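*Asks:* Build the 3D model from these lines:
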Amino acid sequence: MNKELEIISTLYKGLISKNTPNGIPVDLRPAQIVGTVQDDPFDCWVESLLKVLLPKSFEVFHAGKLTTPDLIIRDKDTNAIIGLEIKKLIQKKDGADPRGLTIDYNSCLPCGRAMIKVGKDTVIVPCYYLFALLSPDSSKIITLILMDGDFLNYDFELHKEAKYSNFTEYNHGPYGEGSVRHRKMYTYPNPLNSSLECFSFRQLLVVKNSMVENSALFKFVHEEIVRTDKYGNAFYYSLVDKLKPVRGNDNELTILTDIFEGCKKRRPKERVAYIPEIPVL
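*Replies:* Modelled structure (predicted):
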């Protein structure tokens, strides 16, 4: 097992070890509304949980507010490092997720690689995404997906371009006292979309086939997803589900394609400035 897979499979095993028939219990601290609420209680809970669940050789670092990825995990025994970006949604009372097709990626689009600093040295590390759909009362995780960021975007150059494209304009307004922050908002596919049967209400690890096909995890792979880019290149991903029975040698894999087809069908629409309206006297 390679170092990257060893770390991410250890994370996955630790998270699902807390699973119950009703989901993974969550104990969140109240949000601290002091200056900013960007320090998400769920991120802090994941950080605390991983520090308890992971072997002693693993270190977990919190990147800080508005910094990608949210957490950095290092195995001191092997010096292997991965980034972990956390995305959570809260389930609506009718059982659906609150977003549907897409989810927001503020200021920086997702990617399977990320830049971090190790001392003074800039290092490029693999980046995974932890998607969690919480129950309406935020007491448990209904859907959990630990996903290779390349599944959403493998273009690291595009990721870097986006990361450094934000800027602030000063001397704004008639008195020159204002400023405008030009900060891009990206929407990419939402794996927590409740209409995606391959993901919904499951606890999954989504990784490249090449990483698991010769490992002990492959017996827990029942489905594969083919991601075909706009150039015709096909990338195969395995859905590892350790909560399902081991797949027999004779059982064929289910092959899924175009799971985010709805995102491709979106078309530009004109933005409308909404103006308050009152009745005529």
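
*Asks:* For the rest of this, base every contact and every neighbour count on C-alpha atoms.
*Replies:* Noted.

*Asks:* surely I24 meets K140?
*Replies:* Yes: the pair I24 / K140 is scored as a contact, 5.1 Å apart, by C-alpha atoms under 8 Å.

*Asks:* C127 looks like it's in a helix, true?
*Replies:* No: read with DSSP: H, G, I helix; E, B strand; the rest coil, C127 is strand and lies in no helix.

*Asks:* how much space between it and G262?
*Replies:* 25 Å (C-alpha to C-alpha, to the nearest Å).

*Asks:* ok, now Q203?
*Replies:* 23 Å.

*Asks:* quick one, helices of the stretch 1-150 of the chain?
*Replies:* 3-16, 41-53 (DSSP state H, counting those that start in this stretch).

*Asks:* one more, for comparison:
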Amino acid sequence: GAMRLAERRVIVKRLAAMHNIGAMDVLCTDKTGTLTEATIRMVRHLDFRGAESERVFRLAYLNSHFESGIKSPLDEAIIAFRSLDVTGWRKIDEVPFDFERRRVSVLVTDGTERLLVVKGAPEDVLRQSTHYEGEGGVEMPLDPAARADLDALFQKLGEDGFRVLAIASKAMGPDHASAALGDESELAFAGYAVFLDPPKASAMAAIRDLTGAGVAVRLLTGDNERVTRHVCAELGLPVIGLITGDDLRAMSEEALRARLPKVNVFCRVTPAQKERVLL
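*Replies:* Next up is the predicted model:
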């Protein structure tokens, strides 16, 4: 068996691994970089109307440029989209990303204004916003009608297969010297940064071969439901049942075990929730 695999350029380090793979009847996989190309490209930067907005791009760029630590593929896509001169800006502080808040905030200044710039999952950023940037950058109340319009734009982008980050900001006082979780409130919603991450050409055939061999494929991803359904359709993976991270958070272990046989897609799940499903 190891010799036959070697002919296919596969190195077997543990012989028992071949038996384990042969006995496999369920395969759990991530989406980004496993089923998709992981060559994420930023393709649009949209305001509240869905029109291209330089303001949205500038805020997204400031956030990604000054964010500390390892850049995510989405940060790299924003920075690679187009270079901006930010030499007049400096970073004051940051609230790092975490999988519970699903956003990152940087406090920056150019000497005349001091801004908290927030980038993250649309659902969470919208929840923290009370205003949106309207015509001419004028802040308007984020009433139920405006909130519904922004949510509809987000849902439409997801249905078309685009990954989306929300961009918002908040003007801070000149003496505001640090950024804290409590600052991520009463935000002014600016718009959406939109990304494309197409499926791998080989992914559909791999899923088809696994299914034909009697292996059930389970997809676990941090992306939202609509973009996940779109990718599943492109890959030929029927969605039998779907559970979100919010669903998981409310489930007991007994309820989860009862649902597992009827579910093959888990979306908006954190790394800890993925581990819970696997174990």
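
*Asks:* TM between them?
*Replies:* Superposed pair, TM-score by TM-score structural alignment, normalised by the length of the second structure: 0.27. Supporting alignment: 130 aligned residues with a C-alpha RMSD of 6.4 Å.

*Asks:* Please name the residues that touch S238 of the first structure.
*Replies:* S238 of the first structure sits next to V206, V207, K208, N209, V212, V221, E223, E224, I225 when contact means C-alpha atoms under 8 Å, 6 or more residues apart in numbering.

*Asks:* tell me which element it is part of?
*Replies:* Using DSSP states H and E, S238 of the first structure sits within strand 234-240.

*Asks:* between that strand and helix 3-16, how many degrees?
*Replies:* Relative orientation of strand 234-240 of the first structure and helix 3-16, computed by axes from the mean of the first three to the mean of the last three C-alpha atoms, to 10 degrees: 40 degrees.

*Asks:* So which bits of strand 234-240 of the first structure are buried?
*Replies:* Neighbour counts over strand 234-240 of the first structure (16 or more other C-alpha atoms under 10 Å) mark Y236, Y237, S238, L239, V240 as buried.

*Asks:* Would you format those as CSV with distance to L158 of the first structure included?
*Replies:* Formatted as CSV, the buried residues of strand 234-240 of the first structure follow (distance: C-alpha to C-alpha, whole Å):
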residue, distance to L158 of the first structure
Y236, 21
Y237, 21
S238, 25
L239, 26
V240, 28
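
*Asks:* Which member of the residues you listed is positioned nearest H172 of the first structure?
*Replies:* Closest approach to H172 of the first structure among those (C-alpha to C-alpha): Y237, at 48.0 Å.

*Asks:* Please enumerate the strands of the stretch 101-250 of the second structure.
*Replies:* For the stretch 101-250 of the second structure, the strands defined by DSSP state E, counting those that start in this stretch cover 103-109, 114-120, 129-133, 139-141, 163-172, 187-196, 216-220, 242-244.

*Asks:* isn't I225 of the first structure right up against L256?
*Replies:* Yes: in this structure, I225 of the first structure is within contact of L256 by C-alpha under 8 Å, at 4.7 Å.

*Asks:* Find the nearest non-adjacent residue to D75 of the first structure, please.
*Replies:* Using C-alpha to C-alpha, 6 or more residues apart in numbering and skipping the chain neighbours, the partner closest in space to D75 of the first structure is F58 (4.4 Å).

*Asks:* what about that neighbour, how many neighbours?
*Replies:* 19 (other C-alpha atoms under 10 Å).
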